[in-house]
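Trainee: My questions are about this predicted structure, shown below with the sequence.
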Amino acid sequence: MRIGIDVGGTHTDAVLLNGDDVVSSIKTLTTADVSSGVFNALEHVLSDSQVEAADIEAVMLGTTQFTNAVVERRQLSEVAAIRIGLPSGRGLPPMSGWPADIAGELGGHGYMLHGGTLYDGRPLADLRDSEIDSVVEDIRHKGLDTVAISAAFSPMAAGPELAVAEKLRAAIPGVNITCSHQIGRLGLLERENAALLNAALLKFSERVVRSFGEALVKRGLSCPFYISQNDGTLMDAEFVRQFPALTFASGPTNSLRGACKLTGLDDAIVVDIGGTTSDIGVLQGGFPRESNVVIEVGGVRTNFRMPDILAIGLGGGSLVSADGAQIGPRSVGHKLVSEGLAFGGGTLTATDLLVAAGQLELGGDTRPVSLDPEVTRAGLATITRMLNTGIERMLPSKDRLPVILVGGGAVLVSGELEAAARILRPQHAGVANAIGAAIAQIGGEVERLVSYREEPREAAIKRLSQEACAQAVAAGADPASVRIADIEETTISYMEEGSTRLRLKAVGDIARINTGVAA
């Protein structure tokens, strides 16, 4: 048995699974310190199910804490940014184009060194030991203990980054280092930004991982725990300590994976309706379709692997205009239970429209809602129009797909949607995100530029498949279960030799669960 927990800005959802069966679930308010909310969720599912703590094989957590830290400019460490790429890029130093407030939080410590490689692995310039020694000494003198290192085309040839990292570790014992080739994709500036954000979160990550571990121990759990990352797979505790930024956007990813599990559909549109927004994503082959555009996190351009999500301002707490013609983007959020008309408040929300139309019964101490029938009709039509427009924008082709409704706000859709081939409202849809966390697998990903003129396509795919599978195993996957889940090929027509960008993703089951090894 395993437990999945998803910590959102408003709610913390938890589910206990025995195989594929949902034994217990809970949706509770997220607490300010997060760990208390996690403990409360654990307490509920264990007490409700009467399952012994010793029977839990693993706990999977999805959290927005690291995203929130970047967005809110808190819990960030000062970072020394080292870029290896001179003589190129001198006019565009590290953190160029960043919002001033977050750049200030990281301290503005930028260094540029000669070195790096071209796309085919040939040297761009030689590393200069005197330059490196000077930078290392300045970092040591400033008392900095966190560094992000990036180099031109380092995913193709990581040697320059590793060489500088080695000198840093020799000179500054205990230094925290993020090398960009470990976390970002091709594209120097965005990959450098990703490494910087990750490095800034390393100390906070240590505290978060420790806090989650303490919550589990407090409840008597001795099993390993994992944290969701944004491609639908998991990281073990040690991996999260090194790469906290890989959790960005893991919430929507968990919802898509949970929708896949609840319906058995590998290809569909998933609409996750919460209290403030509706996140619309695409399932392809059982995993979220990934975005191919630059992703901004807290105003910083990055090239993280992120799910392709369209967020629209429609949720259960969304404010409704007096005539019902406009809904959102403002929302009462978690205050719905006190400010919505159905709860005795004075604010007209999307939930109130359903209650007024007789399409939703909330029960408890809620009240009936009386509205002008024209306002109710117009409001419901606005909800339908917003969702149809969003779904049509996300369709991968002109052909309609099944639409899976999940999230606590899924009750907003009572009828059919023209943009959907059909609508599915699975049981336990309200905690699909926690289910997605509970069923997630371990993953590994490799991205390279290859030339099929120099290496046959089959050989290149085989070589990178082995690398991706090795990464998944190193991250904690059972070698016997690892498989290639996705292959993406993009021809780079403007580069010599007809180069192709080749990306492979491997996934596998958690080795510790499969082998019964305790943490």
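Mentor: Received, thanks.

Trainee: rest of the way, CA atoms for contacts and neighbours
Mentor: OK.

Trainee: Which residue is most remote from the mean position of the protein?
Mentor: The centre of the chain is farthest from one residue, D372, which by C-alpha atoms, centre = their mean lies 41.7 Å away.

Trainee: contacting residues around that one?
Mentor: Contact analysis of D372 by C-alpha atoms under 8 Å, 6 or more residues apart in numbering lists nothing.

Trainee: Return the distance of it relative to A342.
Mentor: Distance, D372 to A342, by C-alpha to C-alpha, to the nearest Å: 15 Å.

Trainee: how about L449, what does it touch?
Mentor: So L449 contacts Y119, D120, M156, S499, T500, R501, L502 (C-alpha under 8 Å, 6+ apart).

Trainee: Can you give me the neighbour number for the spatially closest residue to the fifth one that is not a sequence neighbour?
Mentor: Counting by C-alpha to C-alpha, 6 or more residues apart in numbering, T500 lies nearest to T491, which is 4.3 Å off, once chain neighbours are set aside. Summarising burial for T491: neighbours were counted as other C-alpha atoms under 10 Å, giving 14.

Trainee: cool, E458 as well?
Mentor: 9.

Trainee: likewise G62?
Mentor: Residues near G62, counting by other C-alpha under 10 Å: 31.

Trainee: elements contacting the strand or helix carrying it?
Mentor: In the assignment (DSSP states H and E), G62 maps to strand 58-63. Strand 58-63 makes packing contacts with strand 2-7, strand 225-228, helix 250-263, helix 432-439 when contacts are defined by 3 or more C-alpha pairs under 8 Å, 6 or more residues apart in numbering; DSSP states H and E.

Trainee: structure B:
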Amino acid sequence: MRIGIDVGGTNTDAVLMDGDSVLADAKVTTTPDVTDGIVRAVQDLRGRRDFDPAAVTGVMLGTTHFINAIVEARDLAPTAAVRLGLPATQSLPPLVEWPENLVNAIGGHTYMCHGGHEYDGRVISKLVPAELHRIADELTANEVRSVAVTSVFSLVNAEFELEVAEILTERVPGLRVSLSHEVGRTGLLERENATVINAALGELAERICDGMVETLGAIGLHAPLYLSQNDGTLMGVDYARQYPVMTFASGPTNSMRGAAYLSGVDDCAVVDVGGTTTDVGILHRGFPREASTEVSVGGIRTNFRMPDVLSFGIGGGSVVRQSGGEVEVGPDSVGYRLRDEALVFGGKTLTATDLVVAAGRAQIGDPGLVASLDGGLVTAGLSHVTDRITGTVDRMRTSRAPVPVVLVGGGSVLLPEELPVASSVLRPEQFAVANAVGAAIAQISGDVDRIFAIQPGQRDAALDTAKQEATDRALIAGAGPGTVEIVEVEEIPLAYLPGNATRIRVKAVGDLARDASAPSTAAPFRGAR
């Protein structure tokens, strides 16, 4: 058996699964300290279907802890950004265009040093040890505990990043180091930004992961803990300590994976309506379509893998207003206070949930408390929700042809059984906890995103190299031997670079190893624990 948990802004959902079967599900209100909500969700599961904690082989958790820390600029470690590339890259220094509050939150320590490579592996300039020794001394003096190292074209050759990490950790005991070739993708500034974010979250990741393991252990769950990644797969808790940035957007991803699993449809649009927001994405072969451009996180441009999802402020807790004959729903929401503030629960705030109950589409709270709502207001409000979501699905599809649409999330009761852009509308059983199901059934992945200088007749060899590297990463991360398969291969010729330069992206996915009591990490751990 395994337990899947997903922490949302309004509700924390949990499911108990045995093989392909959902034995029990629970939905509780998210608490300000989300750990309390997780404990309540697990206890609720046991109340619905008692189970032996020793029989649980894994706990899979999707959490918003880390992206919230960036958005709110809190709980971030003093972090330095070290870039290797001089005499190139001087015109745009590290942390350029970062919001001032985030720069202040991490201390704003930036350094530019010699090093880096060209796209074909040629050295731009050699490392200068004296520069690194000076940086190490300044890190110690300023009590900087984390550092992000980014070298030009490190995805082609990472030797300088590895060497710098070794030098700095030798001179600054306990220093945490994040390397850009392990975090981001092609694009210097965006990869550097993603690496700095990852480094700044390192201490928080340590506390959160340790706290989660301790909390689950206190209620009798000693099974391995896995965290959901933003590509729809899992990572072990040790991996999460190193790469907390990979949890960003794991909530929508879990919902999409759960939608595919529950509906049996692998290629479709997924609409996940929660209590605060709606997320719309596209599934391809059962996995979320990835964003092809840089993604803004807290006002910072990044380029690590993220699902191509459009989110906006409409959910079950969205506040409804009427002004001048116009009805607006959201973007503000009562969130986890829904059971205190919505009319159907005796509150005083008109929410989208009140509209759907008044329309007779759902049995939530006390329908008598909204029986007197104006019918025109109810119809206009629900039409506003439908039009907004339909328009977003229309933006996400790649052709004019109608697409299957799968509705999940507790707030999806806001939508009718037919949508203009949909060839079919499916609302599977357990739709309200699809995000927790997605976490529970997630697999292990390994991915590669590199630039190859492909010589004539060597294309197949380059592809084989990338596929093998992705497969090896999945196995190291905890996938079972014999279960790994390549699910995505993308070749992008880079015409602006000489030498038949080609960007190759490969993703490998496998089932969680049945005998894995504690998954290993995909890269050696650097820094203090």
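Mentor: That came in fine, so what should we check first? Computed from a prediction, not measured in an experiment: that's the story for all the values here.

Trainee: What does the TM-score come to for these two?
Mentor: Superposed pair, TM-score by TM-score structural alignment, normalised by the length of the first structure: 0.96. Supporting alignment: 517 aligned residues with a C-alpha RMSD of 1.6 Å.

Trainee: quick check: longest helix of the first structure.
Mentor: helix 373-394 (DSSP state H).

Trainee: Pull the distance from that one to the chain's centre.
Mentor: Computed by C-alpha atoms, centre = their mean, to the nearest Å, the chain-centroid distance of helix 373-394 of the first structure equals 28 Å.

Trainee: and among the helices and strands packed on strand 58-63 of the first structure, the most buried is which?
Mentor: helix 432-439 (a mean of 31; mean count of other C-alpha atoms under 10 Å).

Trainee: That one vs strand 58-63, what angle?
Mentor: Going by axes from the mean of the first three to the mean of the last three C-alpha atoms, to 10 degrees, helix 432-439 of the first structure is angled at 140 degrees with respect to strand 58-63.

Trainee: now helix 432-439 of the first structure against helix 250-263, angle please.
Mentor: 80 degrees.

Trainee: helices or strands up against helix 432-439 of the first structure?
Mentor: Using 3+ C-alpha pairs under 8 Å, 6+ apart: helix 432-439 of the first structure touches strand 2-7, strand 11-18, strand 58-63, helix 250-263.

Trainee: how does it look with 6 Å?
Mentor: Applying 3 or more C-alpha pairs under 6 Å, 6 or more residues apart in numbering; DSSP states H and E, one finds that helix 432-439 of the first structure contacts strand 2-7, strand 11-18, helix 250-263.

Trainee: residues making contact with stretch 271-291 of the second structure?
Mentor: 10, 260, 266-270, 306-317, 333, 335, 407-412 (C-alpha atoms under 6 Å, 6 or more residues apart in numbering).

Trainee: Using the three-state scheme, assign I197 of the second structure.
Mentor: helix (DSSP: H, G, I helix; E, B strand; the rest coil).

Trainee: how much space is there between the aligned residue in the second structure for A474 of the first structure and A259 of the second structure?
Mentor: The alignment partner of A474 of the first structure in the second structure, by TM-score structural alignment, is I476. Relative to A259 of the second structure, I476 of the second structure is positioned 28 Å away (C-alpha to C-alpha).

Trainee: Repeat that for M396 of the second structure.
Mentor: According to C-alpha to C-alpha, M396 of the second structure and A259 of the second structure sit 17 Å apart.

Trainee: Please apply the same query to I364 of the second structure.
Mentor: Applying C-alpha to C-alpha, the value for I364 of the second structure to A259 of the second structure is 23 Å.

Trainee: for P493 of the second structure, same thing?
Mentor: Going from P493 of the second structure to A259 of the second structure by C-alpha to C-alpha gives 34 Å.

Trainee: rewinding a little: quick check: which of the helices and strands packed on strand 58-63 of the first structure is nearest to H109 of the first structure?
Mentor: Nearest of these to H109 of the first structure, taken as C-alpha to C-alpha: helix 250-263 at 29.8 Å.

Trainee: That closest one vs the second structure, average distance?
Mentor: Aligned to the second structure and superposed, helix 250-263 of the first structure gives a mean residue distance of 0.4 Å (mean C-alpha distance after the TM-score superposition for the first structure).

Trainee: residues in contact with the one in the first structure that sits across from L155 of the second structure in the alignment?
Mentor: By TM-score structural alignment, L155 of the second structure lines up with P155 in the first structure. Applying C-alpha under 6 Å, 6+ apart to P155 of the first structure gives the contacts H181.

Trainee: give me that answer again for 7 Å
Mentor: H181, R185, L186, R448 (C-alpha atoms under 7 Å, 6 or more residues apart in numbering).

Trainee: The third one: neighbouring residues, count only.
Mentor: With neighbours defined by other C-alpha under 10 Å, the count for L186 of the first structure comes to 20.

Trainee: State the distance from it to P307 of the first structure.
Mentor: Relative to P307 of the first structure, and taking C-alpha to C-alpha, L186 of the first structure is found at 17 Å.

Trainee: what does R501 of the first structure give?
Mentor: The gap separating R501 of the first structure from P307 of the first structure is 19 Å, by C-alpha to C-alpha.

Trainee: Of the two, give the one with the bigger neighbour count.
Mentor: For R501 of the first structure versus P307, the count of surrounding residues by other C-alpha under 10 Å is larger for P307: 25 against 15.

Trainee: Mind jotting down where the helices sit in the stretch 101-250 of the second structure?
Mentor: With helices called from DSSP state H, counting those that start in this stretch, the stretch 101-250 of the second structure shows them at 129-141, 159-171, 188-200, 202-218, 237-242, 250-263.

Trainee: Could you save these as CSV and add columns showing distance to V357 of the second structure?
Mentor: Formatted as CSV, the helices of the stretch 101-250 of the second structure follow (distance: least, C-alpha to C-alpha, whole Å):
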stretch, distance to V357 of the second structure
helix 129-141, 58
helix 159-171, 57
helix 188-200, 42
helix 202-218, 36
helix 237-242, 41
helix 250-263, 24
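
Trainee: most neighbours per residue, which of those?
Mentor: Taking mean count of other C-alpha under 10 Å, helix 250-263 is the most buried of those, at a mean of 28.
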